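A.B. asks: predicted coordinates and the sequence they were generated for:
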Amino acid sequence: MSKLTIIANIHAKPGQIELVKAELLKLVPITRAEKGCINYDLHQDNEDPAHFTFHENWESREIWQEHMNAPHLAAYMKATDGAVNQFILAEMSQIG
């Protein structure tokens, strides 16, 4: 299977931006060290600091699914429970 690109958009609730940001930043070094992770880049919107985006590339969808079941993702979900307004994830394939 070909490389999988993930675009994940996370919108923190008002007053929860710094908490969500800190928890997202914790994921970066751990995830970058995972097998099959090509890149895992976190961005914060310049106009809306509550909006975060991950741009990720994985060697395969199967490897990405392993990542989604990793303990550090579960810890993030627990730490940010109730602090996120919206989470939108898109699985994408590069076409050009």
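C.D. replies: Yep, that arrived.
A.B. asks: contacts, neighbours, all on C-alpha from now
C.D. replies: Noted.
A.B. asks: now do the helices in this structure.
C.D. replies: Using DSSP state H, the helices assigned to the chain run over residues 17-32, 61-68, 71-79.
A.B. asks: to Glu47, which of the ones you listed lies closest?
C.D. replies: Of all these, helix 17-32 sits nearest to Glu47, with 13.4 Å by CA to CA.
A.B. asks: which helices and strands sit right next to the closest one?
C.D. replies: For helix 17-32, the elements it packs on are strand 37-44, helix 71-79, judged by 3 or more CA pairs under 8 Å, 6 or more residues apart in numbering; DSSP states H and E.
A.B. asks: pasting the second one now:
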Amino acid sequence: MIHVIAHTQAQPGKGRDIVSLSKTLIAETRKEQGCISYDLYQKPGAPDTLVFVETWESREALEAHFHTPHIRNFSAATSGLKAESRVEIVHPERIEIL
């Protein structure tokens, strides 16, 4: 099992737009084989700071997720709304930063 923590800092005032665009992404991702959990959190008092917290059965399941239409569509739709982003993949033996 691996965990993913995907940090996104939205452009000023765009956090709400990213949250809205994430609804389909979240619903479709939760249906994927190997997805144990997939949630989005918005920092209280800082609505442009977002964190996806995910749990996957394996790195292979996560890799398959990266190639789904819903992740590609979400990435394209939000590319101009993000100021920065960072993905941390937590394995039992190490942490990867993408």
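C.D. replies: Structure's in. What do you need? Nothing here was measured: the structure is a model prediction, and the numbers come from that model.
A.B. asks: ok so, going back, could I get the helices of the first structure as TSV with mean neighbour count?
C.D. replies: Below are the helices of the first structure laid out as TSV (neighbours: other CA atoms under 10 Å):
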stretch	mean neighbour count
helix 17-32	16
helix 61-68	15
helix 71-79	14
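A.B. asks: between the ones you listed, which one is nearest to Ser93 of the first structure?
C.D. replies: Using CA to CA, the nearest of the helices of the first structure to Ser93 of the first structure is helix 61-68, at 10.5 Å.
A.B. asks: which residues in the second structure does that closest one align to?
C.D. replies: Helix 61-68 of the first structure corresponds to residues 59-66 in the second structure, going by TM-score structural alignment.
A.B. asks: so how much does the matching stretch differ from the first structure once superposed?
C.D. replies: The superposed stretch 59-66 of the second structure is, by mean CA distance after the TM-score superposition for the first structure, a mean 0.5 Å from where its aligned residues fall in the first structure.
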